[in-house]
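1. my questions are about this predicted structure, shown below with the sequence.
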Amino acid sequence: MKNIQIIHQREILMLKEFIRICDKHNLIYYMLGGTLLGAVRHKGFIPWDDDIDIGMPRNDFEKFKSIVKQEVTYPFYCENDKDISSYKLAFMKFCDSETQVYWEHNNEKIVVDLWMDIFPIDGMPGNILKRKLHEYRYLYSRMMANLAQFSNIVNLNKKNRPFYESLIINIARKLNLEKLLNYNKWQKKYIEVISKYSTSEKYAGNYTGAYKLREVVPSDYFGKGEKLDFEGLKVNAPSKYKEYLTAIYGNNFMQLPPIEARQAHGLEIVK
């Protein structure tokens, strides 16, 4: 069996356990990003993709965080800032303790438990002035929180960064800003900023994702959700999932990208 097939099989088991907990406690969730694209275009994983992305409205996200330790069954567990004091991400990782993978980070291969990402979905005001101010505060606090944990979170191998991002990263490396910035202060500020507005606002989205503000869309795109097929499961998707995918990937999201652009995390099974 191929490496990617084993990863997909284990991730489906993780997803089933996650859905079981959400259904038991009436928690709202949605497929996001490449997972949603895979459901729409392939009725499952994008063939070369090796991860699962899920989003939850902030209230449901926090509720899940508070109950998961008591609810989750072996071999699964959840990494988050409530249960692990040293955890340094603004989203959760739902993990499989029986499946280890090599993950390449900044030219170093490390062994980690296989995971899927669970992101918070927060609001954005419709008022143009409030929105622009919130966008600025978000981008600034995210940058500072990332610089405060530079070696842990900044991917130096990421391609096609905007010029200003590459410039900031080079300056941060040379000045060793990670040593000068207080991580706890800036991470707290970052989470305070992104969680300020609820999904009842005109816009909402995943502020912690790779696409930043491109993932903030009209909040009615999420709605009550719609079940889509994903590898034989019925999994929640945003109500207006086509509009959501168009906002992030463009009008041609159903077309396959060229072979050279078909990239994933590059995970390799250890055991």
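-> Now that the structure is in, tell me what you want to look at.

2. from here on, contacts and neighbour counts on C-alpha atoms
-> Will do.

3. sticking with the spatially closest residue to residue 94 that is not a sequence neighbour, tell me its helix or strand.
-> Once flanking residues are discounted, residue 94 sits nearest to residue 78: 4.4 Å by C-alpha to C-alpha, 6 or more residues apart in numbering. Using DSSP states H and E, the element containing residue 78 is strand 76-79.

4. which other residues reach that strand?
-> Strand 76-79 is touched from outside by 14, 17, 68-69, 87, 92-97, with contacts defined as C-alpha atoms under 8 Å, 6 or more residues apart in numbering.

5. what about the residue nearest to residue 94, distance to residue 270?
-> Remark: distance between residue 78 and residue 270 (C-alpha to C-alpha, to the nearest Å) = 20 Å.

6. the two: which is more packed in?
-> A count of neighbours by other C-alpha atoms under 10 Å puts residue 78 above the other of residue 78 and residue 270, at 22 against 12.

7. take a look at this one as well, against the first:
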Amino acid sequence: MYNENLRNVQLIELDILKEVDRICKKNNIEYFLDSGTALGAVRHQGFIPWDDDIDIGMTRANYNKFLTVAQKELKDDFFLQTKDTDPKAPYYFAKVRKNNTVFMEWNKRNLDMHQGIYIDIFPYDNLPDNVDERIKFQKKCCKLYRFYTIRSTMDRDVKPQKTAKWLLVALIRRMIHFIVKPIPINLVKEIVDRSFMKYNNVYTEYFTCLAYGKSYIFNKNDFFPLKEAKFEDDFFRIAGNYDAYLKELYGDYMKLPPEDQRKGHMPFKLNYK
């Protein structure tokens, strides 16, 4: 049933992307297609056929500028979701959602927040150039981000499975969540922000999205200057050397995954009419 609705979800997400693109061009804010959206642009000239989200990235400076500008300039059909605009939202990064739609993920089903169809906007922060320092820094940031997600959401991202292992991990996750819940989430975010942005006041050769929760490393020279790539019926910015970027993320990125891995987020509840 969801496959029948997937294309409608994709087209709404494309409308959101075009609105973000409009605001960014008007205000000289630089962004680029990110992760699976960048892969879709290169491999499919649009959405990965089974994908149901759009991701874009920005340097932290552009990200902060966008958050300020977008609250004023987004059309009424859209909503900028951050911890400031929607305090119950559990995400570290921003989303732009379409009003009067629903794309509810299973582990967010009990949260009192905007649950519309969305695109993700990820901040990119500098990494230290020294290898040992970079490894230590990314390990720390991964742990902090993991802590942030557990504090924010009691359930796993993975939908329920009738296995003892899944139930055990889910139980442990909930136990840890309730143990750390007394810690104010704003305090946790402040600590994460300060840690993630530690190297942003100096020039470094490398940067990454620390909200991936994984230790990817990207050379800025592989990103900038950006180039345009076709995505569906329009052109959007992408890493200049997208080959290096996508290899870091996916390895042999032109090879399709096995059929049983061709899945999107599969919403718990969906409404786009």
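-> Looks like it arrived, so ask away. Just so we're clear, the structure is a prediction, and the values are computed from it rather than from any experiment.

8. now the contacts of strand 76-79 of the first structure as JSON lines including neighbour count, distance to residue 56 of the first structure and secondary structure?
-> Below are those laid out as JSON lines (neighbours: other C-alpha atoms under 10 Å; distance: C-alpha to C-alpha, whole Å; DSSP: H, G, I helix; E, B strand; the rest coil):
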{"residue": "14", "neighbour count": "22", "distance to residue 56 of the first structure": "16", "secondary structure": "helix"}
{"residue": "17", "neighbour count": "19", "distance to residue 56 of the first structure": "16", "secondary structure": "helix"}
{"residue": "68", "neighbour count": "19", "distance to residue 56 of the first structure": "14", "secondary structure": "helix"}
{"residue": "69", "neighbour count": "15", "distance to residue 56 of the first structure": "17", "secondary structure": "helix"}
{"residue": "87", "neighbour count": "13", "distance to residue 56 of the first structure": "19", "secondary structure": "coil"}
{"residue": "92", "neighbour count": "23", "distance to residue 56 of the first structure": "11", "secondary structure": "strand"}
{"residue": "93", "neighbour count": "18", "distance to residue 56 of the first structure": "13", "secondary structure": "strand"}
{"residue": "94", "neighbour count": "24", "distance to residue 56 of the first structure": "13", "secondary structure": "strand"}
{"residue": "95", "neighbour count": "22", "distance to residue 56 of the first structure": "17", "secondary structure": "strand"}
{"residue": "96", "neighbour count": "21", "distance to residue 56 of the first structure": "20", "secondary structure": "strand"}
{"residue": "97", "neighbour count": "14", "distance to residue 56 of the first structure": "23", "secondary structure": "strand"}
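
9. so which of those is the closest to residue 234 of the first structure?
-> The closest of the contacts of strand 76-79 of the first structure to residue 234 of the first structure turns out to be residue 17 (C-alpha to C-alpha; 13.3 Å).

10. now which residue in the second structure aligns to that closest one?
-> For residue 17 of the first structure, the aligned position in the second structure is occupied by residue 19, per TM-score structural alignment.

11. picking that back up, residue 33 of the second structure versus the counterpart of the residue nearest to residue 94 of the first structure in the second structure, what's the distance?
-> In the second structure, the residue matched to residue 78 of the first structure (TM-score structural alignment) is residue 80. Between residue 80 of the second structure and residue 33 of the second structure the computed distance is 18 Å (C-alpha to C-alpha).

12. swap in residue 78 of the second structure?
-> Distance from residue 78 of the second structure to residue 33 of the second structure, by C-alpha to C-alpha: 19 Å.

13. got it, and residue 221 of the second structure?
-> In terms of C-alpha to C-alpha, residue 221 of the second structure sits 16 Å off from residue 33 of the second structure.

14. more neighbours: the two, which one.
-> Between residue 221 of the second structure and residue 33, counted using other C-alpha under 10 Å, the more crowded position is residue 33 (24 against 13).
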